[in-house]
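Student: only geometry, no sequence info:
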């Protein structure tokens, strides 16, 4: 199985370049991730596109820094409109991320995702993509109320998933947890542990793919 791995930064990629997969550094955010993924998928056939890297864990997820999360679906969680205190998703607005058909920015994932999570001992649930990192407890709790069971927050997953959908390629998000989502406390971040968890997840994915 030929796998494309898309990460936001060179620091994340540096831990992965020896893996038996193609690793692309996209830059930060869903637009950068979508453009890089589309470019790579346009140059060759892949069996799976993976958005990988570090991320924050939502309240109630049970995840702590160093844990691993595998997506059950990938959600572009800030795409919609605020109406007073209510957030309206695209389907409520009669809009879609696709030029034809209805699609509210909630992307299905690779059919083997749940089995992979079980094999890795990883959490399995929705992963959310936002263009702006959540910086308050209230914001984090609001997102988990809208998307029950949400595990992690990242900035690229939905971009990778969108480009993969248009190319007809399955997608997946794998996140190592570096910090809780909420007030920014850089002293509490455990980036090396998160990078190690991300690598562990990708090693497990690739070992299963070649087995």
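Tutor: Received the coordinates, thanks. This structure is a prediction, so every number in the text was calculated from the model and none was measured.
Student: please make it C-alpha for all contacts and neighbour counts, starting now.
Tutor: Noted.
Student: for this structure, which helix is longest?
Tutor: In the chain, ranked by residue count with DSSP state H as the criterion, the top helix is helix 191-210.
Student: what's the separation between residue 160 and residue 152?
Tutor: 16 Å (Cα to Cα, to the nearest Å).
Student: next: residue 121.
Tutor: 16 Å.
Student: also this one, for the comparison:
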């Protein structure tokens, strides 16, 4: 039976799932932590890839044999972009991912890959429609859930003005630092991929007193667990 893989940047973003799935650490030679558990008869793998699109890409490459042809879900937290209507405690499910700084710079934290005219250079990648719809249905049973494009950034928005520029440039609802890596890799790996994140803060607000990171991490995991239970 094919393993469902749940990926995140950090271990904290998988702790609730590891506990619920009775997942145990796996001994292997890979330089990243992997846990394995079950939901009913279905095996589930969990891996923390590291923070940022470069670390996530490397982690996906290391796991490519496991992920090829599999069902893969990325989970974590995100900052809500201006105009999204998202607030702390909401869920967001990605339709696609844009890599904000890929291409010829167009503004603070934005670029246009098309302007380079390089064949095969794509700034956006879509997720699997059927898996995304199922994740969205499960999310809507947990909390308010918004569906739309996400923005992967190399550096988080420094202030609300930059966040607004990014939101307008890409019409994205939330920013994160890893999602594009999975969306782009899914085509090469031939896997069905989706991404769900809970909102921990407003993008561009760097005052962490206004953030609610831990509840956001747990809510996103709870939504994935709800999906897994429905599939068991």
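Tutor: Perfect, I can see it now. Bear in mind that the values here come from a model prediction, so they are computed numbers and not experimental data.
Student: TM-score of the superposed pair?
Tutor: Here the TM-score for the pair of chains, by TM-score structural alignment, normalised by the length of the first structure, is 0.87; 204 aligned residues with a Cα RMSD of 2.1 Å.
Student: if we can go back for a sec, residue 121 and residue 152 of the first structure: which has the busier surroundings?
Tutor: More crowded of residue 121 of the first structure and residue 152, by other Cα atoms under 10 Å: residue 152, with 31 against 14.
Student: let me see the contact set for the spatially most central residue of the first structure.
Tutor: By Cα atoms, centre = their mean, the first structure has its centre lying nearest to residue 157, at 3.4 Å. Neighbour list for residue 157 of the first structure: 30, 33, 51, 52, 74, 75, 127, 128, 129, 172, 173 [criterion: Cα atoms under 8 Å, 6 or more residues apart in numbering].
Student: again, but for residue 132 of the second structure
Tutor: Contacts of residue 132 of the second structure by Cα under 8 Å, 6+ apart are 93, 94, 95, 193, 194, 195.
Student: go on, residue 16 of the second structure?
Tutor: 218, 221, 222.
Student: output the contacts of residue 132 of the second structure as a markdown table; include the columns neighbour count.
Tutor: Converted to a markdown table, the contacts of residue 132 of the second structure look like this (neighbours: other Cα atoms under 10 Å):
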| residue | neighbour count |
| --- | --- |
| 93 | 27 |
| 94 | 28 |
| 95 | 22 |
| 193 | 27 |
| 194 | 30 |
| 195 | 31 |
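Student: which one among those residues gets closest to residue 211 of the second structure?
Tutor: When the contacts of residue 132 of the second structure are ranked by distance to residue 211 of the second structure (Cα to Cα), residue 93 comes first, at 19.7 Å.
Student: picking up where we left off before, just among the contacts of residue 16 of the second structure, which is most surrounded?
Tutor: So for the contacts of residue 16 of the second structure (other Cα under 10 Å), the most neighbours sit at residue 221, 26 neighbours.
Student: so how far is the longest helix of the first structure off the chain centroid?
Tutor: Distance of helix 191-210 of the first structure from the chain centroid (Cα atoms, centre = their mean, to the nearest Å) equals 14 Å.
Student: now swap in stretch 63-81 of the first structure and tell me
Tutor: On Cα atoms, centre = their mean, the centre of stretch 63-81 of the first structure falls 6 Å from the chain's centre.
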